[in-house]
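Engineer: predicted model, plus sequence, below.
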Amino acid sequence: MTKLKLGPLADDRPVKLSVELPAAVHRDLILYADALAAETGQQPVPPEKLVVPMLVRFMATDRAFAKARRAQGN
């Protein structure tokens, strides 16, 4: 199995955010949760628990975003 970009998920207090996802994205999140569980030995998490770590990882590796963030002084 290939190494997934996400590792074990930390238990963190959630902030409520409502979004609408295409059904295909939701199905892929479920498949990703299953693959992550198999890789980490944890139980599969609900798909909504994957969104935050995925966004954090995406933003952390986006060079243009990092450059813009530094330019704003954040």
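Structural biologist: Now that the structure is in, tell me what you want to look at.
Engineer: contacts, neighbours, all on C-alpha from now
Structural biologist: OK.
Engineer: show me what counts as buried in the helix or strand containing L55.
Structural biologist: Using DSSP states H and E, L55 sits in helix 48-61. The neighbour-count check on helix 48-61 (16 or more other C-alpha atoms under 10 Å) flags K49, L50, P53 as buried.
Engineer: for these, which one is nearest P22?
Structural biologist: Closest approach to P22 among the buried residues of helix 48-61 (C-alpha to C-alpha): L50, at 15.4 Å.
Engineer: alongside the first one, take a look at this:
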Amino acid sequence: MADLKLGKLPDRTASKITITVSAELGQTLKEYAALYRQTYRQSETVAELIPFMLAAFLEGDRAFAK
């Protein structure tokens, strides 16, 4: 087997999760997406932002990382 610098890629199979949020949280997420668009001058939907928001939350949770 060759000694490649790039290791084997991780599983990239998508996992679909459907959630229902309160009207208040839905509005807050829309406001966040609007601020994201204003900040980065790039439009992303709430659905596109949520996976990155969840990943950032989990990576920042010190108790979970233990």
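Structural biologist: Yes, it's here. Because the structure is predicted, anything quoted here is derived from the model rather than measured.
Engineer: closest to D28 of structure 1 among the buried residues of helix 48-61 of structure 1?
Structural biologist: L50 (10.9 Å).
Engineer: now do P46 of structure 1 against I30 of structure 1, distance only.
Structural biologist: 7 Å (C-alpha to C-alpha, to the nearest Å).
Engineer: settle it for me: which of the two has more neighbours?
Structural biologist: Shown here are P46 of structure 1 and I30; by other C-alpha atoms under 10 Å, I30 has more neighbours (18 against 12).
Engineer: check contacts around the more buried one.
Structural biologist: P46, P47 (C-alpha atoms under 8 Å, 6 or more residues apart in numbering).
Engineer: so it, which state does it fall into?
Structural biologist: Under DSSP: H, G, I helix; E, B strand; the rest coil, the three-state class of I30 of structure 1 is helix.
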